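>>> Give me a 3D structure for the following:
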Amino acid sequence: MPPALPVLGLDLGATLTKIAFRQGELHTERWPSRDLDAVRARIVELAPRRIVMTGGGAAVLGASAPFAAATSVSEFEAWSLGAATLAAEEGLVLPARHLLVSAGTGTSVLVVEGGSAVRAGGTGLGGGTLVGLGKLLVGAASFAELSALAARGSRGSVDLLVGDVYSQGAPIPAHLTASNFAKLASTEPADLAHALVGLVGENIALVCAGIARLAGTDTVVLGGTTLAENPALVEVLTQTLGLTGLAAWFLRRGAYCGAVGALVAGERIAHGDSERGCPG
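This next block holds a predicted model:
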């Protein structure tokens, strides 16, 4: 049996619960947030000496779980710590000031500078929007099914483009969206799914662009479960952010920023206890 973990980080989101721990290398796992029994069982199996939690569901799990040494860290601090750790793992050096985007069930945008993170805005558009409207529009039973459909679709036959409005002399590039879902030349499920991803992605990118201008940065670092295995959304975000003059950096394990940040916060606490001679 492996030795007990020194620290376990948990991020309890509205849809998914993520955990992070080290056994030599960094490990990350996730479960549906509705299945807290499975999360508790995994924690018991790992037997961590210290647990640090973040996310909206942290209070629920903490109140009902028989765990010692469980503490919480703010979601924004956890995301900042986790993004920096995962970026370093990928060999990326984050700018001193940048935007950090948490694309989950909804979307939060943080301004990160000097190790501090402040929420500067966001939008209710996110993975929850894709799942809900995907079920209504195309009968997609899951986020994975919607993402797969979108990857095969073409939203140019669903959205009204600038080129559809201006035959010539368009004031902005002809391939840009003039109005989402306004053409509907196709109602094929794949095309509708791609158009839905376009609507969500473009609006997230435009929210980021406005905040980036106010914050004086041109770098947007993106993570969150909504981006995982969703190449169509990554493409829309990359293109739209690029058109506004922003560089988009996607973290490969960005879905786990919160959990990894909670882990790092716990490791710092444990290190401080060790220096003071306190039990871990």
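
>>> From here on, just use CA atoms for contacts and neighbour counts.
OK.

>>> Residue 199 touches residue 179, doesn't it?
No: using CA atoms under 8 Å, residue 199 makes no contact with residue 179, being 9.2 Å away.

>>> tally of neighbours for residue 154?
18 (other CA atoms under 10 Å).

>>> Let's compare: structure for the following, please.
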Amino acid sequence: MGMIIGIDVGISTTKIVGLREGKPTAPIRITAADPITSLYGAFGKYLHDNNIGLEEVDHVMLTGVGAGYVKSDVYGVKTSRCDEFIADALGARYESKLDHAIVVSMGTGTSFVMCRGEEMSHIGGIGIGGGTLMGLSRICLGTSDIKQVSALAMQGTLRNVNLLIGDISTNPLPGLPMDATASIFAKAKSDAPKEDIAAGIIGMVLQTIGSASVLAAQGTGCRDMVLIGNLTLLPQCKEIFPSLEKLYKVRFHIPKYSEFCTAIGAALAFGKKIDK
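Just a heads-up that it's a prediction; the model follows:
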């Protein structure tokens, strides 16, 4: 059997991975002005960079919000589609090696998918994610460049803008340590430096996603959350999610290819009778 190509088509960014003998290889991402350009650019670059002939590709699996723009087979290769939530779950399960977990897909917004073995179901989502981070950064910092905002945030101090339990109570509250956040941005001043504002914006987005995932898990018996999507690349994840683990007694996992899990899942969906 030849290679199965999984492609997660966004509005401007496309992620692609090849699956050979059941193993993902050399994932890449391409950004372009529109989904069609992004898709075909990513496909061509993937084949070129990995010295793969078009005849070696057996099937293409598409997923993502931009997949609907593609009405025909890609480069003449038989092409099918996979529901994005299923692709999220399959990719996260494969990468994390967890059969019972909530997949937290941190994209423009954030979705939650419950995995119990072969059973995968979308259980909700929130309108907080990368889009929120970009929009607030554009308004407050004059840039939507996530790398620039992250670099600014690394020089800022979150406690300078957030109100902590220790700021309002002389003693820890039940289940809440003194350094837990009482109110996001409640301590921010009108002349707060950009570094602290950047730290506050990133902290708000990641803390909200983490807390919402814990609420989504209530009553399920699940204590494992698998984080996927572009926001997992933020260095602030290494500080914020471990603190949430201690607070909520849960486990957050960021797989090796967290950014590409949806594309991996699309490829894995081939032959499972869940592709379209």
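
>>> Could I get the TM-score for this pair?
Superposed pair, TM-score by TM-score structural alignment, normalised by the length of the second structure: 0.85. Supporting alignment: 258 aligned residues with a CA RMSD of 2.4 Å.

>>> still on that earlier bit, pick out whichever of residue 199 and residue 179 of the first structure has more residues nearby.
With neighbours defined as other CA under 10 Å, residue 199 of the first structure and residue 179 compare such that residue 199 has more, 21 against 13.

>>> and the more buried one, what pairs with it in the second structure?
Residue pairing (TM-score structural alignment): residue 199 of the first structure is matched to residue 204 of the second structure.

>>> can you tell me which residues contact that match?
Residue 204 of the second structure is in contact with residue 184, counting by CA atoms under 8 Å, 6 or more residues apart in numbering.

>>> Tell me which helix or strand it sits in.
helix 194-216 (DSSP states H and E).

>>> mean shift of that helix relative to the first structure?
Here the mean offset of helix 194-216 of the second structure against the first structure after fitting is 1.1 Å, by mean CA distance after the TM-score superposition for the first structure.

>>> Report the buried residues of that helix.
The neighbour-count check on helix 194-216 of the second structure (16 or more other CA atoms under 10 Å) flags 194-210, 212-214, 216 as buried.

>>> Next: stretch 43-63 of the first structure.
Those would be 43, 46-55, 57-58, 61-62, for stretch 43-63 of the first structure by 16+ other CA under 10 Å.

>>> what does stretch 246-266 of the second structure give?
For stretch 246-266 of the second structure, by 16+ other CA under 10 Å, it's 250-255, 257-266.

>>> Please compute how far it lies from its chain's middle.
When distances are taken as CA atoms, centre = their mean, to the nearest Å, stretch 246-266 of the second structure is centred 8 Å away from the chain's centroid.

>>> quick one: it aligns where in the first structure?
Against the first structure, stretch 246-266 of the second structure falls on residues 242-262 (TM-score structural alignment).

>>> now the helices for the stretch 51-200 of the first structure?
Assigned helices in the stretch 51-200 of the first structure, in chain order: 58-64, 75-89, 127-138, 143-152, 162-165, 189-215 (criterion: DSSP state H, counting those that start in this stretch).

>>> Now distance to residue 21 of the first structure too, for those helices, in a markdown table please.
Output for the helices of the stretch 51-200 of the first structure, formatted as a markdown table (distance: least, CA to CA, whole Å):
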| stretch | distance to residue 21 of the first structure |
| --- | --- |
| helix 58-64 | 17 |
| helix 75-89 | 12 |
| helix 127-138 | 25 |
| helix 143-152 | 26 |
| helix 162-165 | 48 |
| helix 189-215 | 31 |
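
>>> what's the nearest residue to the equivalent of residue 58 of the first structure over in the second structure if we skip its chain neighbours?
Counting by TM-score structural alignment, residue 58 of the first structure corresponds to residue 67 in the second structure. Setting aside the residues directly before and after it, residue 67 of the second structure is nearest to residue 9 in space (CA to CA, 6 or more residues apart in numbering), at 5.5 Å.

>>> The one you found matches what in the first structure?
Structural alignment (TM-score structural alignment) places residue 9 of the second structure against residue 12 in the first structure.

>>> Quick one: end-to-end length of stretch 186-204 of the second structure, please.
11 Å (CA to CA, to the nearest Å).

>>> oh, I was asking about stretch 139-157 of the first structure
Stretch 139-157 of the first structure: ends 19 Å apart by CA to CA.

>>> for stretch 98-111 of the first structure, same thing?
One end of stretch 98-111 of the first structure to the other measures 6 Å (CA to CA).

>>> do stretch 247-263 of the first structure as well
Start-to-end, stretch 247-263 of the first structure (CA to CA) is 28 Å.

>>> With stretch 59-78 of the first structure instead?
OK, stretch 59-78 of the first structure end separation, CA to CA: 16 Å.

>>> Just want the most central residue of the first structure.
For the first structure, the residue nearest the mean C-alpha position is residue 224 (1.3 Å; CA atoms, centre = their mean).

>>> Tell me the residue in the second structure aligned with it.
Counting by TM-score structural alignment, residue 224 of the first structure corresponds to residue 229 in the second structure.

>>> residues contacting the closest residue to that match other than its chain neighbours?
Closest residue to residue 229 of the second structure apart from its sequence neighbours, by CA to CA, 6+ apart: residue 259 at 4.5 Å. Residue 259 of the second structure makes contact with 228, 229, 230, 232, 233 under the criterion CA under 8 Å, 6+ apart.
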